[in-house]
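Visitor: Sequence plus predicted model, see below.
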Amino acid sequence: MIFKPHEYQGYAIKKIIELPAVGLFMDMGLGKTACALTATAELMHNYFEVSKVLVVAPLRVAEDTWSRETAKWDHLNYLRIAKVLGPEKDRIAALNSKADIYVINRENVKWLVEHFGKKWPFDMVIIDELSSFKSSKAKRFRALRKVRPLIKRIIGLTGTPAPNGLLDLWPQVYLLDLGERLGKTITGYRERYFKPGKRNRSVIFTWDPKPDAEAAIHNKLSDLCVSMSAADWLQLPERIDNIIPVNLSLKAWGQYEQLERDLLLPLADGDVVANTAAVLANKLLQMANGAVYDENGMAQEFHKAKLEALEGVIEEAAGKPVLVFYSYRHDLDRIKEHFKQYKPKELKTAEDIKNWNDGKVQIMLAHPASAGHGLNLQAGGNIIAWFSTPWSLELYQQANARLHRQGQQRAVIIHHLVAKGTIDEDVIRVLGYKERGQNALLEAVKARIAAIAT
């Protein structure tokens, strides 16, 4: 296929070529992979700026997306892709093969850095889903930080740069500019732009931006990051968000309240215990779904209210395919059992993706962490049901973009099953807050291509 870049894609390609480090905050469906590959091919074979390129990506994306994109476009299909995946002997064999671009999953970044040590061979690195490096304590961040001075060019790709707030930005931006804009340490960044929020004596739980900090951070990043929204450049299908209130029975509601109040729910087969606020939140989310793991790791079912609500979604779809996102293994098991007459499939393989897109699956079950990146599922259906909505804005947005993207021919309907009066309602509220904060960042660094062109 001949690649005819849109105006915004041409702008992104130009920025990658011009800048030794750049963050492309491009919405899902805008073709950031094709842009990165096109610029890489130019830098490698026309400008002779780079010789060996590493792509760090989520596993599913590393397995499929980058090789599929090179094969898709006429101007890229000569590029040789080596997949540094699987057992160690396979990864080493891939590294020793002759290729232009080496693709590795982010979980193996630490291994890769240790494997090469000071003999780091990659002069260009592309981080697909830069936001997966948002934790300064994560091993993958610390490993890549060690070799960052040895990297000549770096590109960070993401549609969700600040999924949980502006604190997420420091590690990502540090990998781009080695601390030039937001400081050399996360501590200095916090002290400069944030103030303590919720705390318990000396323990600080949250950090709130100081007055004008948001504008100052956005300004700092304006020359390094380019933001592009799909709504500005693509004719996206209509999106219809639907909240389906789920009423718990009096018995189930009483058990929910008891666990929330006492942090302990005695059961015949094994108690449900919540020792910390985080554990309690997790247990309450499970209970809102209808089951919870007890102290022995066994799933105890409390109600079928969400399963019955999902029944309504399936029946209303009238035979049309429904993509159902779940959070817990017991969610998956219970949905499979409850809807066994429909023969629901769990999204695992490339064949599952093909069967969905070919219209052969009526109910596809997927976890947002495994189906959140790089999968084109829009051909198979236009209905999403969130059996349990995640706290993570990144997972939520990426998962919805599997259907709500360019190429979708119908309005996308997104159902959210929300247990009334429970923590489910808090999740929906928090996601809305996070989205507003992230949109402010994206707007601040948005590429004003039309203004530049005039």
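Guide: Done, it's in. Just so it is clear, the structure is predicted and the values come from calculations on it, not from any experiment.
Visitor: C-alpha from now on. contacts and neighbour counts both.
Guide: Fine.
Visitor: All the strands of the stretch 201-350 of the chain, in order from the start?
Guide: Here the stretch 201-350 of the chain has its strands, by DSSP state E, counting those that start in this stretch, at 203-204, 207-209, 225-228, 239-246, 264-265, 272-273, 291-293, 299-301, 322-325, 345-346.
Visitor: Of the ones you listed, which is nearest residue 180?
Guide: Closest approach to residue 180 among the strands of the stretch 201-350 of the chain is made by strand 225-228 (13.5 Å; C-alpha to C-alpha).
Visitor: Count the neighbours of residue 223 for me.
Guide: 12 (other C-alpha atoms under 10 Å).
Visitor: From residue 181, how far off is it?
Guide: 10 Å (C-alpha to C-alpha, to the nearest Å).
Visitor: which SSE is residue 414 in?
Guide: strand 412-419 (DSSP states H and E).
Visitor: That strand packs against which elements?
Guide: strand 239-246, helix 305-317, strand 383-386, helix 423-444 (3 or more C-alpha pairs under 8 Å, 6 or more residues apart in numbering; DSSP states H and E).
Visitor: So which of the strands of the stretch 201-350 of the chain is the most surrounded?
Guide: Ranked by mean neighbour count, the strands of the stretch 201-350 of the chain are led by strand 322-325 with a mean of 25 (mean count of other C-alpha atoms under 10 Å).
Visitor: hang on, residue 56 is in a strand, isn't it?
Guide: Yes: under DSSP: H, G, I helix; E, B strand; the rest coil, residue 56 falls within a strand.
Visitor: Next, format the strands of the stretch 201-350 of the chain as JSON lines and append distance to residue 405.
Guide: Shown next, in JSON lines, are the strands of the stretch 201-350 of the chain (distance: least, C-alpha to C-alpha, whole Å):
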{"stretch": "strand 203-204", "distance to residue 405": "39"}
{"stretch": "strand 207-209", "distance to residue 405": "33"}
{"stretch": "strand 225-228", "distance to residue 405": "14"}
{"stretch": "strand 239-246", "distance to residue 405": "10"}
{"stretch": "strand 264-265", "distance to residue 405": "43"}
{"stretch": "strand 272-273", "distance to residue 405": "41"}
{"stretch": "strand 291-293", "distance to residue 405": "33"}
{"stretch": "strand 299-301", "distance to residue 405": "36"}
{"stretch": "strand 322-325", "distance to residue 405": "15"}
{"stretch": "strand 345-346", "distance to residue 405": "22"}
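Visitor: Take this one as well and set it beside the first:
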Amino acid sequence: MKFKPHKYQEYAIERIMDTPAVGLFLEMGLGKTVITLTALDELLYDRFEASRILIVAPLRVAEDTWSRESQKWDHLKHLTISKILGSRSQREKALKADADLYIINRENVPWLVSMTGSDWPFDTVVIDELSSFKSPSSQRFRALRRNRPLINRIIGLTGTPTPNGLLDLWSQIYLLDQGQRLGKTITGYRERYFTAGARSGYVVYDWKQKKEAEEVVFNKISDICVSMKSEDWLELPERIDRVVPVKLDESAKAKYRKLERDLLLPLVDGDIVANTAAVLSNKLLQFANGAVYNENQEIQKIHNAKLDALEDILEAANGHPVLLFYSYKHDLSRIQERFTQTRTLRKGPEGSKDIADWNSGKIQLLAVHPGSAGHGLNLQDGGSIIVWFGLTWSLELYQQANARLHRQGQKQSVIIHHLVADGTIDEDVMRALEDKATGQDALMEAVKARIERVRDE
């Protein structure tokens, strides 16, 4: 396929080539992968400014997306790729192979750093989903930070750089500029742009963003970061969001209210216990889906209301492919038991085949956990119907998951069905998603409000 870049893609390609450390904050569907590959190809073979290139990506993206994109476009088919994946011996062999691009999953970055030490061989590094390095205490960040001085050119890609606020930004920008813009330490960054909120003794676990922080921080990083929104550049097909109310029977509603009120639901095979707000939220979400893990980690089936609602949607789809997002393993097992045609995304080469089968229309129902398919998977050729069997508090995962179908290249209107159990915490999550106020704070507020309400009843 011939690549005819949009104006914004031409601009982004030029910024990569002209900026040794650059962050592309491009929303889903704008083509970050082909933009980056095109720039890397020119840096390798036209400008000779790169020689060994490492791409760090989520596992599924490392296994499939980059190699598939390079083979999709005529001008990139000559690029050779070595995937540093699998067992230790497989990774070592891939590291020694002769290739243009080397791809590794982010979990193996600490291994790679320790393996190569001061002989780090990569002059250029691409971090696909830079936001996955947002924690300054994570092993992957610490490892890459240690070898950052050995990297001449670095490219950070993400559509959601601040999923939980500006605190997420420091470590990402540090990997780009080694602390030049936002400071050398997370402590100094917090002191400059945040005020201490809730604390336990000397430990602050809640930082409040200062009023002027966002404007100041964004101005400081604007010279090395490119930010674009899909709506400003693409005419995407219509997206239709539909809430599907799911009614629980009286027995299930009574059990739900008891768990919500007492934080304990006694059952014959084992009690369901929720002793914190976060645990309660998790249990209530499971309950709304139809089954709950008890204190012995055994599955307690409660109702089939969402399975019945899913059956109605599949029947109405009349054979058209459906991408289904589920939350818990027991969701998947019950879905597979009820709908035998269900396929899941496997790992490795089998996963690449699953993606190809989906995009060629060979899969009628593909069940995916949003955490494993939220980034980088191009599924827009296979269908236009999404069903959320279980909702997520993570706005980032929610947006990324929906963008698997609602993205550049989609030719049909995308319909997103949300199965929302009446009178349950599902309604709070759906409201938070609509308000784009998800995350830990929204979870805690929703649970607190529910507890206060049931106590007043």
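Guide: The structure has been received and is ready for your questions. The model shown is predicted, which means the values in this text are computed figures rather than measured ones.
Visitor: one step back: so the strand holding residue 414 of the first structure matches what in the second structure?
Guide: Under TM-score structural alignment, the match for strand 412-419 of the first structure in the second structure covers residues 414-421.
Visitor: got the contact list for that stretch?
Guide: 237-248, 288-289, 306, 309, 384-391, 402, 405-406, 426-427, 430 (C-alpha atoms under 8 Å, 6 or more residues apart in numbering).
Visitor: now the closest residue to residue 85 of the second structure other than its chain neighbours: how far from residue 115 of the second structure?
Guide: Once flanking residues are discounted, residue 85 of the second structure sits nearest to residue 91: 5.3 Å by C-alpha to C-alpha, 6 or more residues apart in numbering. Using C-alpha to C-alpha, residue 91 of the second structure is found at 11 Å from residue 115 of the second structure.
Visitor: between those two, who's got more neighbours?
Guide: Using other C-alpha under 10 Å as the criterion, residue 91 of the second structure and residue 115 rank with residue 91 on top: 19 against 12.
Visitor: helix or strand for the more buried one, which one?
Guide: With DSSP H and E as the test, residue 91 of the second structure turns up in helix 88-96.
Visitor: need the next SSE after that helix, C-terminal direction.
Guide: strand 101-105.
Visitor: Average separation of that next one from the aligned part of the first structure, please.
Guide: Here strand 101-105 of the second structure, set against the first structure after superposition, deviates by a mean of 0.7 Å using mean C-alpha distance after the TM-score superposition for the first structure.
Visitor: Give me the helices and strands touching that strand, please.
Guide: So strand 101-105 of the second structure, by 3+ C-alpha pairs under 8 Å, 6+ apart, packs with strand 53-57, strand 81-84.
Visitor: Tell me how far the closest residue to residue 409 of the second structure other than its chain neighbours lies from residue 358 of the second structure.
Guide: Leaving aside its sequence neighbours, residue 409 of the second structure sits nearest to residue 380 (C-alpha to C-alpha, 6+ apart; 6.6 Å). Per C-alpha to C-alpha, residue 380 of the second structure is found 9 Å from residue 358 of the second structure.
Visitor: Same question for residue 97 of the second structure.
Guide: Counting by C-alpha to C-alpha - residue 97 of the second structure and residue 358 of the second structure are separated by 31 Å.
Visitor: re the thing from before, what lines up against the residue nearest to residue 409 of the second structure once you look at the first structure?
Guide: Checking TM-score structural alignment: residue 380 of the second structure goes with residue 378.
Visitor: What strand or helix carries the residue nearest to residue 409 of the second structure?
Guide: Going by DSSP H and E, residue 380 of the second structure is not in any helix or strand.
Visitor: and it, what does it touch?
Guide: 359, 404, 405, 406, 407, 408, 409, 410.
Visitor: now residue 346 of the first structure
Guide: 352, 364, 365, 366.
Visitor: Same check on residue 58 of the second structure?
Guide: Counting by C-alpha under 8 Å, 6+ apart, residue 58 of the second structure has contacts 105, 106, 128, 129, 375.
Visitor: thought the fourth one was touching residue 396?
Guide: No: taking C-alpha atoms under 8 Å as the contact criterion, residue 129 of the second structure and residue 396 are not neighbours in contact, 11.4 Å apart.
Visitor: Compare residue 97 and residue 358 of the second structure (neighbour count), which wins?
Guide: Neighbours per residue, other C-alpha under 10 Å: of residue 97 of the second structure and residue 358, the larger number sits with residue 358, 24 against 14.
Visitor: Helix, strand, or coil at the more buried one?
Guide: helix.
Visitor: how close does the equivalent of it over in the first structure get to residue 274 of the first structure?
Guide: In the first structure, the residue equivalent to residue 358 of the second structure is residue 356, according to TM-score structural alignment. Remark: distance between residue 356 of the first structure and residue 274 of the first structure (C-alpha to C-alpha) = 39 Å.
Visitor: What degree of burial does residue 98 of the second structure show, as a neighbour count?
Guide: 12.
Visitor: Output the contacting helices and strands for whichever strand or helix holds residue 175 of the first structure.
Guide: Here residue 175 of the first structure sits within helix 169-177, counting by DSSP H and E. For helix 169-177 of the first structure, the packing partners by 3+ C-alpha pairs under 8 Å, 6+ apart come out as strand 21-26, helix 139-147, strand 153-158, helix 186-193.
Visitor: What's the match for residue 369 of the second structure in the first structure?
Guide: Residue 369 of the second structure maps onto residue 367 in the first structure, by TM-score structural alignment.
Visitor: can you tell which of the strands of the stretch 201-350 of the first structure is closest to residue 27 of the first structure?
Guide: strand 225-228 (6.3 Å).
Visitor: So residue 99 of the first structure versus residue 82 of the first structure, what's the distance?
Guide: From residue 99 of the first structure to residue 82 of the first structure the distance is 6 Å (C-alpha to C-alpha).
Visitor: just residue 321 of the first structure next, same as before
Guide: Residue 321 of the first structure is 35 Å from residue 82 of the first structure, by C-alpha to C-alpha.
Visitor: picking up where we left off before, quick one: average offset of the helix holding residue 91 of the second structure versus the first structure, please.
Guide: Mean deviation for helix 88-96 of the second structure: 0.6 Å (mean C-alpha distance after the TM-score superposition for the first structure).
Visitor: what's that helix aligned against in the first structure?
Guide: Going by TM-score structural alignment: helix 88-96 of the second structure matches residues 88-96.
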